[in-house]
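Enquirer: Got a predicted structure here, sequence first:
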Amino acid sequence: MEDLSRLSFNQMTAGKAPLREVIDACSRQGIEWIGPWRHSIGDNPAEWGKTLRDSGLKVSSLCRGGMFPAATAEERRKRIDDNLRAIDEAVAIGTDLLVLVNGPSPDKDIDGARQMVADGIAAIVDHAEQSGVRLAIEPLHPMFAADRSVIVTMSEANALAELFRAGSVGLVVDVYHVWWDPEVYRQIERAGERIFAFHVSDWIVPLPDTLMGRGLMGDGVIELQRLRNAVERAGYTGPIEVEIFNEALWSQPVGEIARSVAERFCLTV
């Protein structure tokens, strides 16, 4: 097996498997990084932080914060409070990075929803800075604009991040969401030091499902190595997180998933 030192296993690549099982599979496979999701750590982030430290795994990020737009001021306040908790959870589990999936519009006013995202980040950035946690805006593919995120291009994400200090707010470059963009390489260069994370998977043709149809690296059409080279030229040298939503993959034992991810990472990324 080639060098796995930068490979991070995003928890959702194993679907609904318990976090403890994912940790064990990563350790056995020689994977050094993991990206947990908030639903799995529940009300015990400090305990999970100890478990992760004891396992020897490093935590590349926590997913997810964001989801700022809402129909009422009270609901928006609750979502900001939830993001403040997410920052504390990131500290407790041992990562300095919170991924923001920014949420859909509550109505037809998509411009208003984008402003809610900017306002939401502004409301939490001071707490993030004081906690030593960076905020990573993840632009999603435009097909998710109606139900998952009103931030759908790297250009939008860059403009939003640039409202804040460079060391505090940056971007996730997730190949599944940005590979198609004619400006992707220009926007990667623009992001520069604001690239806080790099996520890989593949785009299968035909796409079996918009949300659950991501493929293992090498099974689709994304120029993975070219994108990796671009983010590295821009200055990113951190973990490379494999994040695959695919029910066929999830049906396999977690150990087999981890093995396949490690093999494909070495061959294709």
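Expert: Noted; the coordinates are in hand. Numbers count the residues shown, from 1 in each chain.
Enquirer: switch to C-alpha atoms for all contacts and neighbour counts from now on
Expert: Fine.
Enquirer: And the strands in the stretch 1-150 of the chain, which stretches?
Expert: In the stretch 1-150 of the chain, the strands defined using DSSP state E, counting those that start in this stretch lie at 7-10, 33-35, 58-59, 62-66, 97-101, 134-137.
Enquirer: what comes into contact with the second one?
Expert: Strand 33-35 has contacts (Cα atoms under 8 Å, 6 or more residues apart in numbering) with 6-11, 23, 26, 57-63, 239, 241.
Enquirer: residues of that strand that come out buried?
Expert: For strand 33-35, burial by neighbour count (16 or more other Cα atoms under 10 Å) applies to 33-35.
Enquirer: for stretch 166-184, same thing?
Expert: So for stretch 166-184, counting by 16+ other Cα under 10 Å, buried means 168-179, 184.
Enquirer: Please apply the same query to stretch 206-220.
Expert: For stretch 206-220, burial by neighbour count (16+ other Cα under 10 Å) applies to 213-218, 220.
Enquirer: how about the residue lying closest to residue 16 once chain neighbours are set aside, what does it touch?
Expert: Closest residue to residue 16 apart from its sequence neighbours, by Cα to Cα, 6 or more residues apart in numbering: residue 250 at 7.7 Å. Neighbour list for residue 250: 13-16, 257 [criterion: Cα under 8 Å, 6+ apart].
Enquirer: again, but for residue 225
Expert: Per Cα under 8 Å, 6+ apart, neighbours of residue 225: 268-269.
Enquirer: which residues in this structure form helices?
Expert: Counting by DSSP state H, the chain has helices at residues 19-29, 38-41, 45-55, 73-93, 110-131, 154-161, 175-178, 184-191, 224-233, 247-250, 254-268.
Enquirer: Take those and lay them out in CSV including distance to residue 100.
Expert: Shown next, in CSV, are the helices of the chain (distance: least, Cα to Cα, whole Å):
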stretch, distance to residue 100
helix 19-29, 21
helix 38-41, 12
helix 45-55, 18
helix 73-93, 9
helix 110-131, 9
helix 154-161, 11
helix 175-178, 14
helix 184-191, 16
helix 224-233, 19
helix 247-250, 24
helix 254-268, 24
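Enquirer: Mean neighbour count, the ones you listed: which tops it?
Expert: Burial among those, expressed as mean neighbours by mean count of other Cα atoms under 10 Å, is greatest for helix 175-178, which shows a mean of 22.
Enquirer: try it against this one:
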Amino acid sequence: MNRLSLNQATTRSWSVAEAVDGCARAGITGIGLWREHVAAQGLAESAKLVRDAGLTVTSLCRGGFFTASDPAERAKALADNEKAIAEAATLGTDVLVLVSGGLPAGQSDVDGARQRVVDALGSLAPVAAEHGVRLAIEPLHPMYCSDRCVVSTLDQAVDIASEFPAEQVGVVVDTYHVWWDPGVYRAIERAGRRIASFQVADWVTPLPEGVLLGRAMIGDGCVELRRLREAVDHAGYRGPIEVEIFNQELWDSPGGEVLELMVARYREHVL
């Protein structure tokens, strides 16, 4: 249970202060924070709240969105990611989750977009190293390729990460995004020590309108959560297990009840 972490997306309506208090009440020792919530609370105050509660910030979400073809937009993205790296260091986490970005509007050069991700990491990896932060590439399900993330498989993420030192660039294994991949277990073994974060959510069908909110509470869908957890463990990952669920029904529910259910389902389906 000491590996369980609440990713703040699961209780999106909660502020940092409310999420920290909820975790403390539920006996959850880890929390994954989101930049917009941290900005609303204040960076220094967020860091103090977590520290005073004795919690560990397991990740900061998110950086990335590197794929713009316009040089000025790319420069703006790099500057924002440098800021995110500094924020992660201030919050005391060594993991900055990256969502790479989709295709620029009106374009179809997916290979070019992926190359811009590599180029951006080349600029940011030394900055991250100076702050003691690891850039964690998160592959997203292929249905997000056009508008959100041109890195669609764990193998692709490992290919990119392998161009950089393992302590600077790693990968995220998110069950919602990788469960379908017939090569995922081989990719997890290949990723090994590059696994920087393990996130869990379930997949249900039919997907709701707006697939971004299609994640389900662990145990409600078809994902082999325990098998995936055992695979990352076998690959050498010993870090936190974040529950990250985008789901309107959960967001509309009392946060304390969501955490109570999350803990019970984690015990039943992940451990």
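Expert: Here it is on my side, so go on. Because the structure is predicted, anything quoted here is derived from the model rather than measured.
Enquirer: What would you report as the TM-score here?
Expert: Superposed pair, TM-score by TM-score structural alignment, normalised by the length of structure 1: 0.97. Supporting alignment: 266 aligned residues with a Cα RMSD of 1.0 Å.
Enquirer: ok so, going back, what's the ChimeraX line that selects buried ones from the contacts of strand 33-35 of structure 1?
Expert: Filtering those down to the buried ones (16+ other Cα under 10 Å) takes a single ChimeraX command:
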select :6,7,8,9,10,11,23,26,57,58,59,60,61,62,63,239,241
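Enquirer: sorry, back to before: of all the strands of the stretch 1-150 of structure 1, which one is nearest residue 261 of structure 1?
Expert: Taking Cα to Cα, strand 7-10 is the member of the strands of the stretch 1-150 of structure 1 nearest to residue 261 of structure 1, at 8.0 Å.
Enquirer: what about stretch 90-103 of structure 1, start to end distance?
Expert: Start and end residues of stretch 90-103 of structure 1 are separated by 20 Å (Cα to Cα, to the nearest Å).
Enquirer: In structure 2, what range does that stretch match?
Expert: Using TM-score structural alignment, stretch 90-103 of structure 1 lines up with residues 88-101 of structure 2.
Enquirer: Centroid-nearest residue for structure 2?
Expert: Nearest to the mean C-alpha position of structure 2, by Cα atoms, centre = their mean, lies residue 97 at 4.8 Å.
Enquirer: you'd agree it is up against residue 81?
Expert: No: counting by Cα atoms under 8 Å, residue 97 of structure 2 sits too far from residue 81 to count as a contact (10.5 Å).
Enquirer: Name the residues contacting each of those two.
Expert: Contacts common to residue 97 of structure 2 and residue 81, judged by Cα under 8 Å, 6+ apart, are 63-64.
Enquirer: Show me which of the buried residues of stretch 206-220 of structure 1 is closest to residue 189 of structure 1.
Expert: residue 217 (23.3 Å).
Enquirer: List the contacts of that closest one.
Expert: Neighbour list for residue 217 of structure 1: 200-202, 224, 264-265, 268-269 [criterion: Cα under 8 Å, 6+ apart].
Enquirer: cool, residue 18 of structure 2 as well?
Expert: The contact partners of residue 18 of structure 2, by Cα under 8 Å, 6+ apart, come to none.
Enquirer: Can you find the partner of it in structure 1?
Expert: Residue 18 of structure 2 maps onto residue 21 in structure 1, by TM-score structural alignment.
Enquirer: same check, this time on residue 56 of structure 2
Expert: The alignment partner of residue 56 of structure 2 in structure 1, by TM-score structural alignment, is residue 58.
Enquirer: about what we covered before: in the buried residues of stretch 206-220 of structure 1, find the pair that's most separated.
Expert: 213 and 218 (14.0 Å).
Enquirer: Tell me the one of the buried residues of stretch 206-220 of structure 1 nearest residue 156 of structure 1?
Expert: Nearest to residue 156 of structure 1 among these is residue 214, at 23.3 Å by Cα to Cα.
Enquirer: Surely that closest one touches residue 202?
Expert: Yes: Residue 214 of structure 1 lies in contact with residue 202 (Cα under 8 Å); the separation is 5.8 Å.
Enquirer: what is in contact with these two at once?
Expert: residue 176.
Enquirer: that older thread, could you list every residue that touches the residue nearest to the centre of structure 2?
Expert: 59-64, 135-138, 172.
Enquirer: Adding distance to residue 208 of structure 2, write the residues you listed out as TSV.
Expert: What follows is those, written out as TSV (distance: Cα to Cα, whole Å):
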residue	distance to residue 208 of structure 2
59	27
60	27
61	24
62	24
63	26
64	26
135	31
136	28
137	26
138	22
172	24
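Enquirer: from these, which single one is nearest residue 235 of structure 2?
Expert: residue 172 (13.2 Å).
Enquirer: and residue 90 of structure 2, what is it in contact with?
Expert: Counted by Cα under 8 Å, 6+ apart, residue 90 of structure 2 has contacts 43-44, 47.
Enquirer: run the last query once more with 7 Å
Expert: Under the criterion of Cα atoms under 7 Å, 6 or more residues apart in numbering, the neighbours of residue 90 of structure 2 are residue 47.
Enquirer: What of the one 5 residues further on?
Expert: Residue 95 of structure 2 makes contact with 58-60, 133-136, 196, according to Cα under 7 Å, 6+ apart.
Enquirer: Farthest pair within these?
Expert: Counting by Cα to Cα, the most remote pair of these is 58 and 135, 13.0 Å apart.
Enquirer: What's the average distance for stretch 111-129 of structure 1 when superposed on structure 2?
Expert: After superposition onto structure 2, stretch 111-129 of structure 1 sits on average 0.6 Å from its aligned residues (mean Cα distance after the TM-score superposition for structure 1).
Enquirer: Name the nearest residue to residue 245 of structure 2, sequence neighbours excluded.
Expert: residue 10 (4.7 Å).
Enquirer: Can you tell me which of the buried residues of stretch 166-184 of structure 1 comes closest to residue 155 of structure 1?
Expert: Distance to residue 155 of structure 1 across the buried residues of stretch 166-184 of structure 1 (Cα to Cα) is lowest for residue 184, with 8.4 Å.
Enquirer: Next, format the buried residues of stretch 206-220 of structure 1 as CSV and append distance to residue 146 of structure 1.
Expert: Output for the buried residues of stretch 206-220 of structure 1, formatted as CSV (distance: Cα to Cα, whole Å):
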residue, distance to residue 146 of structure 1
213, 18
214, 19
215, 23
216, 26
217, 27
218, 29
220, 25
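Enquirer: I figured residue 137 of structure 2 was touching residue 168, is that so?
Expert: No: contact status for residue 137 of structure 2 versus residue 168: not in contact, 10.9 Å apart, counting by Cα atoms under 7 Å.
Enquirer: Okay, the residue lying closest to residue 191 of structure 1 once chain neighbours are set aside and residue 17 of structure 1: tell me how far apart.
Expert: Sequence neighbours aside, residue 158 is the residue nearest to residue 191 of structure 1 in space, at 6.2 Å (criterion: Cα to Cα, 6+ apart). According to Cα to Cα, residue 158 of structure 1 and residue 17 of structure 1 sit 34 Å apart.
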